[in-house]
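Trainee: Model the following, please.
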Amino acid sequence: MTTAPPEQQARPTLAHRQIMLLMGGLMTGMLLAALDQTIVGTALPTIVGDLGGLDHYSWVVTAYLLASTASTPLYGKISDLYGRRPVLLFAIATFLAGSLLAGLSQNMTELIATRALQGIGAGGLMTLAFTIVSDVVAPRERARYQGLFGAVFGISSVAGPLVGGYFAENDWRWIFYINVPLAIFALYVCGRVLRLVPHTRREHRVDYLGATLMVAGCSALLLALSWGGNEYAWDSATIIGLFAGFAVLAALFVIVENRADEPILPLRLFKRATFSLANVSTFILGFAMFGSIIYVPLYLQIVKGATPTRSGLLMLPMMAGVIVTSIVAGRVISKLGRYKWFPVAGTVIMGTGLLLFTSLQVNTPLWQAFIYMTVIGVGLGLAMQPLILAVQNSLELRDMGAGTSAATFFRSLGGSVGVAALGAVMNNQLAKQMHGAAGGVSINAPAQVRALPPAQLQMVEHIFVNALHPVFMSAAVVALVGTLITVALPNKALQGAAPAPADGEEAAAEMEAKVGAF
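Mentor: Coordinates of the predicted model:
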């Protein structure tokens, strides 16, 4: 049975001014979620020093990661059933409450619990931003708007460590309090503009069993990846049991989803080549991106002696590459009406940048590292948003929420797997080279490393740089696999063009009159 393409179904018409206002709210919400993935890590040693509870250190990050990744697919389907506006407002309000409570935390237990609450909200902020744009903008015009989302990721990758370092040196609680005014702004703007986007309620049945299995399975996998090689050995009973539990839960999830009337993740979507290949590519991109570039600030701090705040500033070339390329690529895709060769070029360029990083040495000048960062940033900017666009272009409007959340989920999952896998490569290399060589110095404590005597410091710097090379090489190989998969993407045209400005303004004016002018 064939279904109508997205543009043959009802799509609300908003004026460009209203779309840009909505984009402001959505980008603010996305920035909140993206920043919280990077901002806390920089200040975590300071937070732990204030609250105590060093044995719960990793849970501050793990709780957020678990909650955000596991909840992402749920938001898509629930918003398909109940409408985008109430679900998005719930996600923003949840993130707002979690941020406020995290700033008020008096011990590590409270902080971990409120970080999980933040994560529940963040899962919706990410996926619903892409989904809502797909509701109100035709695919061909959508590219230039979604290019702005790529700029948000670029900003967060640099601003997170920078802002986190600043507040760590002053008052770490403002890491969370700064979210409050931004979340209130996002609540107001999205709440007002989304009144213009109608939702047709239909009879439905919520797949509670599928949702439970998905959350439980994701939690088991992410715990295994987070704990493996850190809290427990990879071959320990705990890690093996978690992986086994994930396998069983995943099998049960597939069985349940095939029988559900309203599946949380419609498995029929994976029968479409574009949807499946784009999601696999998104997973690989997340693996190579999150699993490798987290080591660049560590290189700047350990080898170049940069403070956490300064290392954030030194990442500006990568941010510039992502921002400029995302915006330009979005506009070009809108004009051409096709997207395939952008992620192909992006994965090639990103892989090239990762290969360049394998040549890093202790005495590599910063300007040379800046070039490598820019190359990676350009690759990310070319690949990230077009893959989301490819997924959405293969969907009907009724599946837009579930399908878009799947793409966001696979990118986050790829990042989690990449961090674990490349972290294992890094730790294995360090274990081999530092065996009895550095007097028990922790390579993860840059300040401690920089305080070593000159001769010992030089030795540790060389060991660390040599251990980085296989990490970037592994990520480059993964990026190359991503290139092969994106080449296999069908070269389909984006469906539909934006309506003429006059028509759009007239239709929007009629709708705006119903809810009041901004």
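
Trainee: alpha carbons only for contacts and neighbour counts from here, please
Mentor: Noted.

Trainee: Tell me the helix or strand right after the helix or strand harbouring residue 390.
Mentor: Element membership for residue 390, per DSSP states H and E: helix 366-393. Next along the chain after helix 366-393, taking DSSP H and E as the criterion, comes helix 400-433.

Trainee: Report how many residues lie close to the residue lying closest to residue 73 once chain neighbours are set aside.
Mentor: Spatially, and ignoring its direct neighbours in sequence, residue 73 is nearest to residue 405 (5.0 Å; CA to CA, 6 or more residues apart in numbering). Taking other CA atoms under 10 Å as the neighbour definition, residue 405 ends up with a count of 28.

Trainee: Sequence B follows; please return its structure for comparison with A:
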Amino acid sequence: MSTTSNCEAQSGPAHRIWRFWLIFLALCVSLFLTALDLASVGTALPSIVYDLNGTDSFVWVSSAYTLACTAVLPTSGQLADLFGRRAVLLVAILLFCAGSAVAGSAGSMAMLIAGRTVQGVGSGAIQVLVAIVIADLIPLKDRGFFQALTGAWCNCTANVLEMAFLYVSEYATTGVNIKRDRRGVIDSRCADLNLPLCGIAFGIVFLFLRLRKPPVQSYVASVKSMDWIGNVIIIGSATSCIIALTWAGVTFPWSSAQVLAPLIVGIAGLALALLYDAFVAPFPVIPVAIIKNRTSIAGYVGSFFHYLVLNSVVFYLPAYFQSSKLAPPLLSGLYLLPTALCISPSATLQGIIVSRTGKYRLIVSPRIKHSIAGRHRSWAAMLVGMGLMTLLDADSPIAVTIPIQIIAGVGFGLVYATIFTVMAPLEPVHNASALSFLLFVRTLSSAWAIPISATILQNALRTRLPAAFLATIAPGHDLAYNAIPAISALPEPLQREVRDAFAASFRLVWRVMLGFCGAGLLSVALQEHVPLHTKMDERWGLEEESHAEAGTSQSGGEMCEKDEPRERPCPMDAGA
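Mentor: The predicted structure is shown next:
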């Protein structure tokens, strides 16, 4: 770190250290809320639908959450700039708490969907505010480790909780005492756990998240400064896209007007929002500065393909184990652990490497430095992993899938460094807008992942499954999940034919994902290496820092430099 940073850090108050870590703890607890929710609801969904008689609207339990979470992401960044990080994060936690209470006590599908919608709003805002507060407290060059640490925290807790809930769910199905009441075991318990966790997170944020902020205009003026037109266009367009993706292949065919019309309107609306914010809006929710350089654009594109492939693999690889390997749900979740457990360590390693070297293009090899793969080994690992995955068939031993998943999982974790590709060319004043837009791109990509993979899988199965087996499956668009429970009871050789058909269909899905990995790798060609700066947005930061930055060093008597006015010390450096 520069002389300026060291000098300022030494003059900072000692209690800044423990306040920083308490704030970081509050951010991790807030993220834990979203991880707990994502892990539990998917596991409990079948029995929730059974208990509430919601077979016609079950898809909206997850879609309403995704829709609300996605739509609110860009708006949250602008709200954080106008009203302050602390106030918006506190409101987000309260919204998540209220949504959890409604969903946990729901007596009907309508009430459950309403609660999930409110939860989605709170979850989206929490994710954005956590990223923004980390950016306010830690300079980009030192941010890699902490960014990876929060991601690893989320992934690890989500993986452990998902396995725990899946175990309880299976025990509830087969156990003597619990029987069918899985919703009472899982869903209400999650609501009971969410509420005190929300209280803990709210209390820590309220007490310790004391950030400086720019001179505050009146609330009326702040409301008027909102990019209302841009926000309405973005929220409406995101809603239109996600509704289309929710219906696609489940309620209506992809080629139907009910899917194509809202999808086209949504994509056109997002393009219109970008044009409006670039040329018309006085205070745009998506400033043109965050999308006008090719390196940041490459980062957004890479993030889109990263999350598209990652979510497809995590969602459908267990289905491969259940269909082609006849693994029960709990065992299929265990078989996925090599992927899940490699993502967090590799993401953390990536953060440490970036913090130590400042090279976010990930370990350049002098011998192949001019090749794209050499400049970005993470995409190469994803390509190799997905390429090997296309070779899996019904006879592939489980032991063979482990190293394949490890390679892919390492690649998935390392590609999280695209956040540095986005942020490096931008001034810190754009932290909130850039981070909220990046999360918007990632979440929208996740919404695309499942429908695209589902369509490929469904079409492949219809041409590969034996006619005798297809005749026994209930009509509907969700062919794969209707068929999987029946495979284990089939006689030979029909069972073998069905297992082979599923394996061949999944290979087609992996080939398409391999193509998306290639597209992500090509996005690296657009990147220029921009050094990671140590500047921070001087409008924000811990409140007490304002007194430390004007003084001289108390150790050595050396005067702090004044030629870098936007640079502030990282709070955790105060005791260095």
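
Trainee: buried sites along the helix holding residue 390 of the first structure?
Mentor: For helix 366-393 of the first structure, the buried set under the neighbour-count rule, 16 or more other CA atoms under 10 Å, comprises 369-393.

Trainee: just checking, what packs against it?
Mentor: Contact analysis of helix 366-393 of the first structure by 3 or more CA pairs under 8 Å, 6 or more residues apart in numbering; DSSP states H and E lists helix 139-169, helix 273-293, helix 316-336, helix 341-357, helix 400-433 as its packing neighbours.

Trainee: What's the separation between residue 453 of the second structure and residue 253 of the second structure?
Mentor: Noted for residue 453 of the second structure: a distance of 14 Å to residue 253 of the second structure, by CA to CA, to the nearest Å.

Trainee: More neighbours: these two, which one.
Mentor: Here residue 453 of the second structure and residue 253 are set side by side on neighbour count (other CA under 10 Å), and the busier one is residue 453, at 23 against 15.

Trainee: tell me the contacts of the aligned partner of the more buried one in the first structure?
Mentor: Structural alignment (TM-score structural alignment) places residue 453 of the second structure against residue 422 in the first structure. Residue 422 of the first structure is in contact with 291, 292, 471, 474, 475, counting by CA atoms under 8 Å, 6 or more residues apart in numbering.

Trainee: Same check on residue 234 of the first structure?
Mentor: Applying CA under 8 Å, 6+ apart, we find residue 234 of the first structure in contact with 228, 240.

Trainee: if I look at the equivalent of it over in the second structure, how far off is residue 459 of the second structure?
Mentor: Aligned against the second structure by TM-score structural alignment, residue 234 of the first structure finds its counterpart in residue 254. Summarising the geometry, the distance separating residue 254 of the second structure from residue 459 of the second structure, computed by CA to CA, is 11 Å.

Trainee: anything in contact with each of these two?
Mentor: In terms of CA under 8 Å, 6+ apart, residue 254 of the second structure and residue 459 are not both contacted by any residue.

Trainee: circling back to that earlier point, how about the contacts made by the residue nearest to residue 73 of the first structure?
Mentor: Contacts here follow CA under 8 Å, 6+ apart; on that basis residue 405 of the first structure touches 72, 73, 74, 75, 76, 127, 128, 131.

Trainee: at 7 Å instead, please
Mentor: Residue 405 of the first structure makes contacts with 72, 73, 76, 127, as judged by CA atoms under 7 Å, 6 or more residues apart in numbering.

Trainee: And for residue 98 of the first structure?
Mentor: Residues in contact with residue 98 of the first structure (CA under 7 Å, 6+ apart) are 114, 115, 117, 118.

Trainee: For the second structure, give the helix that spans the most residues.
Mentor: Here the longest helix in the second structure is taken by residue count, with DSSP state H as the criterion, and it is helix 16-52.

Trainee: right, and residue 323 of the second structure touches residue 498 too?
Mentor: No. Assessed by CA atoms under 7 Å, residue 323 of the second structure is found out of contact with residue 498, at 8.3 Å.

Trainee: which of the two has more neighbours?
Mentor: With neighbours defined as other CA under 10 Å, residue 323 of the second structure and residue 498 compare such that residue 323 has more, 28 against 25.

Trainee: returning to what we had before: quick check: the match of residue 453 of the second structure vs residue 272 of the first structure, distance?
Mentor: On the measure of CA to CA, residue 422 of the first structure and residue 272 of the first structure end up 31 Å apart.

Trainee: go on, residue 360 of the first structure?
Mentor: As judged by CA to CA, residue 360 of the first structure and residue 272 of the first structure stand 41 Å apart.

Trainee: Tell me the spacing between the residue positioned nearest the centre of the first structure and residue 406 of the first structure.
Mentor: Among the residues of the first structure, the smallest C-alpha distance to the mean C-alpha position (CA atoms, centre = their mean) belongs to residue 412, namely 5.4 Å. According to CA to CA, residue 412 of the first structure stands 10 Å off from residue 406 of the first structure.

Trainee: same check, this time on residue 255 of the first structure
Mentor: Plainly put, residue 255 of the first structure is 18 Å away from residue 406 of the first structure if you go by CA to CA.

Trainee: And residue 71 of the first structure, by the same measure?
Mentor: Plainly put, residue 71 of the first structure is 11 Å away from residue 406 of the first structure if you go by CA to CA.

Trainee: aligned partner of residue 517 of the second structure in the first structure?
Mentor: Under the pairing rule here (TM-score structural alignment), the equivalent of residue 517 of the second structure within the first structure is residue 479.

Trainee: tell me, how many neighbours does the nearest residue to that match once chain neighbours are set aside end up with?
Mentor: With CA to CA, 6+ apart as the measure, residue 351 is the residue that lies nearest to residue 479 of the first structure, at 5.2 Å, once sequence neighbours are left out. Taking other CA under 10 Å as the neighbour definition, residue 351 of the first structure ends up with a count of 30.

Trainee: Residue 255 of the second structure too?
Mentor: The burial count assigned to residue 255 of the second structure is 11, neighbours taken as other CA under 10 Å.

Trainee: rewinding a little: and the residue nearest to the centre of the first structure? What does it align with in the second structure?
Mentor: Pairing criterion TM-score structural alignment: the partner of residue 412 of the first structure within the second structure is identified as residue 443.
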